[in-house]
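Chemist: Have a look at this prediction, sequence included:
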Amino acid sequence: MNQKALNALEYPKIIEKLTEKASSYIGKQLCKNLEPSTDLETIRLMQVQTKDALTRLFQKGSISFGNVKDIRGSLKRLEIGSALSIQEILAVCGLLENTSRVKTYSRKERNDLPGDSLDSMFDGLSPLTPLSTEIRRCILSEEEISDDASPALRQIRRNMKITNDRIHTQLAGLVNGSARTYLQDSVITMRNGRYCIPVKAEYKGQVPGMIHDQSSTGSTLFIEPMSVVKLNNDMRELELQEQKEIEVILADLSQQIATEQEAISLNLELMVQLDFIFARATLAMEMNASEPVFNDEGRINLKKARHPLINKKKVVPIDIRLGDEFDLLVITGPNTGGKTVSLKTVGLLTLMGQSGLHIPTLDRSELALFHEVYADIGDEQSIEQSLSTFSSHMTNIVSFLGKADRHSLVLFDELCSGTDPTEGAALAISILSYLHERGIRTMATTHYSELKVFALSASGIENACCEFDVETLSPTYRLLIGIPGKSNAFAISSKLGIPESIIEKAREQINEQDESFEDVLTSLEESRITIENERTEIAQYKLEIETLKKQLENKQEKLDVQKERIIRQANEEAHKVLQDAKDYADQTMKLFHKFHNEYVDTAAVERERQQLRQRLNKTEQKMAQPTPKKKPKKVLTAKDIHLGDTVRVLSMNLKGTVSTRPDSKGYLFVQMGIIRSKVHISDLELIDEPVITTPSLSKTGAGKIRMSKSASVSTEINLLGKTVDEAVAELDKYLDDAYIAHLKTVRIVHGKGTGALRKGVHNYLKRQKHVVSYRLGEFGEGDAGVTIVEFKK
C-alpha cells in the first residue's frame, strides 16, 4: 500500500491505538510495523485469530503478557558458550513466569469445548517451571545472589560475617579505648574497600597503621590500624572468593538455560505473537468492532459503519454499498455534511480489515480485497482555492491514474475543485468515466451538478448524498444511496435572512434546465421522506400486530388448558356417577333376589322402591347443569365511578381499584394488584363490598371502612428468629389488624431463648391502650415461649 494513501486515510492513528494495547516491547514493534496485506488467506487467518482472541476476552477477561523483554541477544550468546549476567538470567525467568500465567489463562473449563485457531499457539508454550523456580532460588534481585545458591557461597559468606565481626570488634576497642583522644570522630569508616578510623593529622604517629586517605582540608587522616590489616586482607580474599563463586553459579544457570534454549526461543516467539493478536482483539473490544467477511469480487457492503477515530457516542452510523450493482459512487451534499467522513470510512475500514483488524460495523459486513488503495483527500473546504492547490491535486491524481486496475480502490474528495466550475466538472466526468470503463471501484465527493446528471444517466454509476435538514440548517450525517444531493443554497440563505428579492434574482441567473433538475431533486427528497415515514408507520403496525398475535396465542393456550381441565373434571364426575349407579343397581338386584326367594311384605317392597327413586333423583340433580339467572347489566356513567371504588374488569375477569377519573372518551386506569391497566368504563362492573364500623375509627370521623385483609387475620403471630426491632414493627401491624377484626385474644410466639425477644414484646404490650391484659402461656399453650393477649371489648 502506498504511504500517501495510508496517511490521507489516517491509518497511522489506528496503528498508534493498536500499539498502546500491546504489553511487550517486541509486541509493540509488531503493531507499529503492521501494514495491510494483499493475501486473502493471510487476511482471513488474522481475522479469525482476532475473533478467537476477542471471544476469550469476553469469556475470561483481560490478559497481560507482562514486560516480555527482548532476550534474543542473550540466547545468541548462549550459542557460543558465554555465561549470562544476573539481569539477563532474570529476563529469561520473567519470560518463563509470564509464559506460565498465559498457559494457565488458556486452560479450558471443560474438555468438550470446541477448539480455536489459538489452541496450537497456547499448546506450544513451555513454562519450564523447574528452571524458573531454580533461578528464583538462586537470584533474589539484580543486585543480590541468595546464600542458598550453593553450599560454597553459604560458607564463604559465613566466614565473611565472622571476619567482619572481628574487624568491628578490634576497631570498636580502639575507637572507644586507647585511641579515642586521637580521633576526629568516634566512627568506623571504609576507604578503598578497607576498614579505617579517622585520626587527627597531628596524632598520626600515635596510631600505627596504613594511611589510605585524608580529608579535603588535610586535618583528618583515614588510617587502617595494624591490628586489623590481616583481617582486612582476609576480608578482601573472601570477597574475591565470593565473586568467583557467583560467577560459577551464573555459569551453571546459564548452562541450564542453554539446555532449554530451543523451548525458550519458541516461548518468546509465541508470546510476542499472542501479545500482538490480543492487542488486536482488545482494540476490537474498545471499538465494539466485528469481523468483516472478505471477498475477491470487489464487493463492499458496510452495515452501520462508524469512523473509528470519531467518538462512537457522537458518530452517525452509515450504510455503504459498492461493487455489486454499481462500481462508481458519486456523493453530493452540503459542506460539513459528512461526505469526506463517508469517503474516509470506506478507505480506512478497508485498510483495517486487510490488516487483520476488526471493523466498527454490524456483523456480516463485507469488504473486498484490494491490492492498492489510492486516495486524493485534502482540506478542500475553503472558498479560497488557488491554482497551486488544484495543480497539487492533479499531480497526485496523475500519479495513480496509470497504476490503478480492477484490484484497486480509488477515492476522490472534491474531485477537480479549485478551478473553473465548467471545466472542472467536465474534467471530473472524464476522469470518472475513464475509471468506470476499466471497472475500477471508485468513490468521489463533489459539488458539481453535472456529476449528479452524469451518475443518473450512466449505468453502473450511482448517486448518493449526505442528508441535510433545511429546517434546522444542520446535517444529519446519514448517507442515502440512490438519491443525488440537493444544493440547498437558496433554502439556507433564505433561512439565514437573505431578502427574498435577492434570492429570486439569483434564481433568474440559473438556466431553466438546472432549475428543473433541482425541482426534480426536491420532489425526490419529499417522496423519500414520505416513504420513510410510511415505512416507520408500517413497522409500528407490524409490531402491534405481532404483539396482538402473541396475546391471542397466549389466550388461546390458556383456553385450551382450561378446556382440558373442565373435560377431565367432567369425565371424573361422570365416572363417579356411573359407579354410583352401578352400585345402586347391584344393591337393587340383591333385593329383588331376596324378595323372590322369601316372603316379603308389599309395604317393604314399596319402601325400597321409594328409596331407589330418591337416589336416582339426586343423581339427576348432580348431572343437571343449572342455568343461572342473568341480571341485566347496569350501564355505568362517569358519575357512578369514584376514586377508590372496587370494580371488576369484565374482559379480564379481574378485580381492581379505580385510580383515575374517566376521561372525555370514557377511559380510566384501574389498579389490579401489580397491574395498572387503561380500560373503558363500559368494561367495568361495580362491586359492593361489606363495610364494618370500628370503635377506634369512629372517633376520628372516618366512620366506615371497607373490609380488608384484617377480616381474615390469623389468631397467632410467629416472631421466632427476628430481632426485637423487627418483631415490634411486625407485631404493631398485626395487633391493629387483629383488633379491627374483633378478635378477643391472640397468641404471640416468641420462644424462650435468652428472653430478650419476650422482654421486648412485653414492654411494647404495656404501652398499648387496646390491650386489656397479657400473660405467658400455660402448660399445653406453649409455656414461657408464647404470650396470650386479650383485647378490650
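Modeler: Arrived safely.
Chemist: C-alpha from now on. contacts and neighbour counts both.
Modeler: Will do.
Chemist: Return the distance of stretch 30-37 from the chain's centre.
Modeler: Distance of stretch 30-37 from the chain centroid (CA atoms, centre = their mean, to the nearest Å) equals 28 Å.
Chemist: For it, give the distance from the opening residue to the closing one.
Modeler: Criterion CA to CA, to the nearest Å; first-to-last residue distance in stretch 30-37 is 14 Å.
Chemist: Show me what that stretch is in contact with.
Modeler: By CA atoms under 8 Å, 6 or more residues apart in numbering, the residues outside stretch 30-37 that reach it are 1, 15-16, 18-19, 22, 43, 276, 351-356.
Chemist: Point out the other helices and strands that the helix or strand harbouring Met589 packs with.
Modeler: Element membership of Met589, judged by DSSP states H and E, is helix 512-597. Packing partners of helix 512-597 (3 or more CA pairs under 8 Å, 6 or more residues apart in numbering; DSSP states H and E): helix 602-623.
Chemist: where do the strands sit along the stretch 1-150 of the chain?
Modeler: Shown for the stretch 1-150 of the chain, the strands assigned by DSSP state E, counting those that start in this stretch span residues 139-141, 144-145.
Chemist: how about Met210, secondary structure?
Modeler: For Met210, the assignment made with DSSP: H, G, I helix; E, B strand; the rest coil gives strand.
Chemist: Tell me which residues touch it, please.
Modeler: By CA under 8 Å, 6+ apart, the neighbours of Met210 are 223-226.
Chemist: could you pull out the helices for the stretch 351-500 of the chain?
Modeler: Along the stretch 351-500 of the chain, the stretches classed as helices by DSSP state H, counting those that start in this stretch are 387-401, 421-437, 449-457, 489-496, 500-509.
Chemist: can I get these in a markdown table with distance to His593?
Modeler: Formatted as a markdown table, the helices of the stretch 351-500 of the chain follow (distance: least, CA to CA, whole Å):
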| stretch | distance to His593 |
| --- | --- |
| helix 387-401 | 119 |
| helix 421-437 | 111 |
| helix 449-457 | 107 |
| helix 489-496 | 111 |
| helix 500-509 | 119 |
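Chemist: Pick the most deeply packed of those helices.
Modeler: Each of these was scored by mean neighbour count; the highest is helix 449-457, a mean of 18, by mean count of other CA atoms under 10 Å.
Chemist: tell me the angle of that helix relative to helix 512-597?
Modeler: Angle of helix 449-457 versus helix 512-597, following axes from the mean of the first three to the mean of the last three CA atoms, to 10 degrees, is 50 degrees.
Chemist: One more to weigh against that first structure:
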Amino acid sequence: MNTKILDVLGFEQVKSQIGQYIVTAQGKEALAKLVPSSDEQVISSWLAETEDAIKIQRLRGGIPVPKIENIRPQMKRIEIGADLNGIELAQVARVLSTTQELKRFFADLSESEIEFSRLYHWEEQLVSLPTLNRRLKEAIDEDGRVTDDASPALRGIRQSIRRTERTIRETLDGIVRGGNAKYLSDTIVTMRNERYVIPVKQEYRGVFGGVVHDQSSSGQTLFIEPKQVVEQNNRLRQHQIAERDEITRILAELSAELAPYQREILHNAYVIGIMDFMNAKARFGKEMKAVVPAINQDNHVFFKQARHPLINQEKVVPNDITIGKDYQAVVITGPNTGGKTITLKTLGLLQIMGQAGLPILAEEESQMGVFNEIFADIGDEQSIEQSLSTFSSHMTTIVDVLKKVDETSLVLFDELGAGTDPQEGAALAIAILDELGAKSAYVMATTHYPELKVYGYNRSNTINASMEFDVDTLSPTYRLLIGVPGRSNAFEISKRLGLPDTIIDQAKEIMDGESQDLNEMIADLENRRKMTETEYLEVRHHVKEAARLHQELEAAYSYFFEEREKELAKARQKANQIVEEAKEESEKIIADIRKMQLAGGQTKVKEHELIDARTKLSGLQQEEHLQKNKVLQKAKAAKTLKEGDEVLVTSYGQRGVLLKKAGKNQWQVQIGILKMNLPETDLQPAAPVKEPTQRIVNTIRSADSSPVVNQLDLRGKRYEEALNEVDQYLDAAILAGYPQVTIVHGKGTGALRQGITDYLKNHRSVKSFEFAPANQGGNGATIVKFN
C-alpha cells in the first residue's frame, strides 16, 4: 500500500497514541514497523491477536509484561566474545525472568480452559531457561549490582571489607569525639581518594601525623588520614581491589554462560515485544472504546457509529458509514465546515487501522473490507516548487490514481473538480467518477457542484449523501445523511439573519428554475427523513416496552406454574400421608377380623374380598407424577453437574468451578486458588457471574459474588493505577473478613513500594504491615494485618 495515504490520513498519529501504552523496546520496534497489509490471512491473524489481547485485558488486566530494554547490542557483544557489565546482565536477566513469569501465567490460563486464537501460538515460542535465570537472579540484582551470593569468595571479601571499615570508623570516631575535637573543623569522618579521613584545621596539621589527602577551597581545612588508620586503610584498599577482581571474574563467567543461548534469549525478547504490542492495542481499544471489526469477504464496508480517533472523543459525532453492498460510490454534497472531509478521512483511516490489525473506533458488528490500495486526494496540495496551481496539483494526483486503480481499490476525493470553472469542474468530476465506476473501484467523494446532486440518481451503484445542517441554530450537526443530497441553505440563513423577504424572493426568481426545484426536492426529502426518523424512534420505544412486558409476563407465567406445582406436590404429599395412616389402620382392622373369624368359627370372609378391599384402599394414594412435571424436570436437569460449571459450595458459602470427577458423587472444585474434593451433595449449580469490563490478575470482588483472593499482584502497574487497586483491594479484603493479606509490588526502583508503605501508614483499618519473609518475596512483597 502506498505510504502517501498513511501521511494524508494521519496513521502515524494513531500509532503515537498506541505507543504511549508500550513498555518494552521490542514492542516499540514492532509498532514502528507496523504498516497496513493487503493480505487477508495476515490481517485475520493480526485482528485475532488484537481480539485475544482485549479478551485477556478484560479477564486478567492484560499480559504481565514489565519494562524491558533492547538487549540486541548485549547479545551482539556476547557473540563476539565480550563480557557484559552488571547493568547489561540485569537487563538480560529481566528477559529471562519475564519469560518464566509468562509461561506460568499462560499455564494458569490453560488450566482455566480459557481459549485464545493466537496467544498460545506465541506462548509456545517462549523458551524457558530456569537454571540460567536462577543463576543470574542470585548473582545480579535488578540495579546491576553483583550480589554477595554470586560466589563464596566475593561473600568473604565483602565481609572482610565491612569488618575493616567498622574498625577504621571506630578508631576515627574515638579521635573526633575525644579531646582532639578542638583541632578539627568538624567532628565527622569522611572519605578522600577512597580512604577514610578527618577534617583538621590547617594550623594543627602536625597533631595527628599521617597523610594529607585534600584541602578545602579556602585552605583552612586539611583532610588528613591519621597514622593510626593508615595500615587499616591499606588493608581496606587491598580488599577492595580483590572485590573488583572477583566481580570481573564473575561477570566474565556469567557472560560465558549466556553464549550458548543467545538465539533463544533474543527470540524471547522478540516474543515479549509482540505481547507488549498486543497489550498496547488492547489498552488503546479500551481507552477509545474501540472494537475489532469482522472482515467482509465481499469487501462490503460497514462502520457502525464510526468516530475519528484524532478528534476529541467527547465532541466527535459518530456516523454510520457504509459502502460496497448497495452502492460502490458515495457523493457527499453540502456547504463547507459541515464535516464532509472528516467523514472522508474517518472511512479511510478506520479502514487502514483495520488492515493494520488495530481496533477501530466503531460499535460491535462493524465490518471492513480488504483493499490492495487506498488512494486519497484530500486538502490543498498546491506545490510552489513545481509551480502548480491547486487545480493542477489535484489533477496530477487524480491522473496518477486513475493509472493504478482497480476493483480492489478504495478512492477518497475531497472537493472533486474544484479549483477551476464550476461548469468545467463539474463535468470533469462526473467523467472521473464514471471512469472509476467502469473500473469497479470503491469511491467516496465530496463536492460543491449541484450537478453532482443529480448524479447519484442517474448512475447505478451510486448514492448521494450530505451533512445535516440545522437552520434554526445556523450550525452543522455533523451527521451523515445517506440518500439525501446536500442543498444550499443560503436563503434560510439570510432570512434568519434579517435579510428582507423582497430581496430573498427576487433572488429566488433569478435563480435557475431547475436548481430551485432540486432544492425543494431535497428539502422535501429531508422533511420526510426527519418524519420517518421520529416514527422509527417511537416504534423502537414501543417495541422495547413490549419486549419488557413480554419478558415480565414470561417470568410471572413461569413463576405461577412453578408455585402451583409446588403446592400440588405438598397437597399430594399430605394426602399420601393421610392415606398411609388409613391403610395402616385398615390393615389392623382386617387383621383383627381374620383373628376373630379363626377364633370364633364364624362364616369366613373370602380372601379375595379382603385383597380387593386392600387394593381399593391403596388406590386412594396420590401419585406425584414427577416424570410429567416439566418444572421439576427442569430443576432436576439443572442439578446435573458437568466439568466447567460454576457452582455454589454450600458448606463454605463460596463460588467455585468444577474441574473433574473425583469419584462416585465426588468432584474436584477450584475455589479461588484452592483445589478441593467435595461431595456432590455440597454443590449447587450457580449462574455464571457476568464478566467485568476490566480485571487484573488478582480480581477483587465482593463476598456475595466470588471470593477475594488473599494476594494482590501489582507488578508492571503504573504508580497511580496500583494505588487505586490497593485501595479497592483492602476494602474488599476487610469486607471478606481476612485477618491479613499480601501485596506483591516487586523491588524495581522502590517508588511503588514506598508509595504503598505511605498509603498503609494512613489507612485506619491497617493494624500493622511488614515485608514478607525472604522465601516469600522479601522486600518485593508486603504483608498487611487488619484491626
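Modeler: Perfect, thanks for sending it. Worth saying up front: this structure is predicted, and the values here are computed from it rather than measured.
Chemist: Stretch 539-555 of structure 2: average distance to aligned residues in structure 1?
Modeler: Compared with structure 1 after the fit, stretch 539-555 of structure 2 shows a mean deviation of 5.3 Å (mean CA distance after the TM-score superposition for structure 1).
Chemist: need the strands for the stretch 601-750 of structure 1, in chain order.
Modeler: Counting by DSSP E, counting those that start in this stretch, the strands of the stretch 601-750 of structure 1 are 646-649, 654-658, 667-672, 675-680, 684-686, 691-693, 704-706, 716-718, 745-749.
Chemist: The second one corresponds to what range in structure 2?
Modeler: The alignment of strand 654-658 of structure 1 onto structure 2 (TM-score structural alignment) covers no residues at all.
Chemist: Which strands or helices does that strand pack on?
Modeler: Judged by 3+ CA pairs under 8 Å, 6+ apart, strand 654-658 of structure 1 is in contact with strand 646-649, strand 667-672.
Chemist: Any idea which of those gets closest to Leu9 of structure 1?
Modeler: Closest of these to Leu9 of structure 1 is strand 667-672, at 58.2 Å (criterion: CA to CA).
Chemist: so what does the closest one touch, helix or strand wise?
Modeler: Against strand 667-672 of structure 1 (3+ CA pairs under 8 Å, 6+ apart) you get strand 654-658, strand 675-680.
Chemist: any idea of the angle the first one forms with strand 675-680?
Modeler: It refers to strand 654-658 of structure 1. Going by the same axes, to 10 degrees, strand 654-658 of structure 1 is angled at 80 degrees with respect to strand 675-680.
Chemist: Spell out which residues sit in contact with Gln202 of structure 2, please.
Modeler: Residues in contact with Gln202 of structure 2 (CA under 8 Å, 6+ apart) are 219-222.
Chemist: Ok, which of the strands of the stretch 1-150 of structure 1 comes nearest Arg706 of structure 1?
Modeler: strand 139-141 (82.3 Å).
Chemist: how big's the offset between the closest one and structure 2?
Modeler: Looks like 4.6 Å for strand 139-141 of structure 1 (mean CA distance after the TM-score superposition for structure 1).
Chemist: ok, residues contacting stretch 166-178 of structure 1?
Modeler: 180, 183, 186-188, 195, 197, 227-228, 231-232.
Chemist: if we go to 6 Å?
Modeler: When contacts are defined by CA atoms under 6 Å, 6 or more residues apart in numbering, stretch 166-178 of structure 1 is touched by residues Ser186.
Chemist: returning to what we had before: let me have the strands of the stretch 601-750 of structure 1 in a markdown table, extended by mean neighbour count.
Modeler: Formatted as a markdown table, the strands of the stretch 601-750 of structure 1 follow (neighbours: other CA atoms under 10 Å):
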| stretch | mean neighbour count |
| --- | --- |
| strand 646-649 | 22 |
| strand 654-658 | 18 |
| strand 667-672 | 20 |
| strand 675-680 | 13 |
| strand 684-686 | 19 |
| strand 691-693 | 13 |
| strand 704-706 | 12 |
| strand 716-718 | 16 |
| strand 745-749 | 20 |
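Chemist: quick one: which of these is nearest Glu450 of structure 1?
Modeler: strand 675-680 (58.1 Å).
Chemist: looking just at contacts, which helices and strands does the closest one meet?
Modeler: Contacts defined by 3 or more CA pairs under 6 Å, 6 or more residues apart in numbering; DSSP states H and E place strand 675-680 of structure 1 against strand 667-672.
Chemist: so where is the strand it packs on in structure 2?
Modeler: Taking TM-score structural alignment, strand 667-672 of structure 1 hits no residues over in structure 2.
Chemist: on that earlier part again, show me which of the contacts of Gln202 of structure 2 is closest to Gln516 of structure 2.
Modeler: Set against Gln516 of structure 2, the nearest of the contacts of Gln202 of structure 2 by CA to CA is Gly219 (98.0 Å).
Chemist: The closest one - how many residues pack around it?
Modeler: 10 (other CA atoms under 10 Å).
Chemist: Spatially nearest residue to it, not counting backbone neighbours?
Modeler: Once flanking residues are discounted, Gly219 of structure 2 sits nearest to Gln202: 7.2 Å by CA to CA, 6 or more residues apart in numbering.
Chemist: Run a quick neighbour tally on Arg134 of structure 2.
Modeler: Based on other CA under 10 Å, the number of other residues close to Arg134 of structure 2 is 13.
Chemist: Could you report the separation of it from Ala426 of structure 2?
Modeler: Here Arg134 of structure 2 is placed at a distance of 74 Å from Ala426 of structure 2 (CA to CA).
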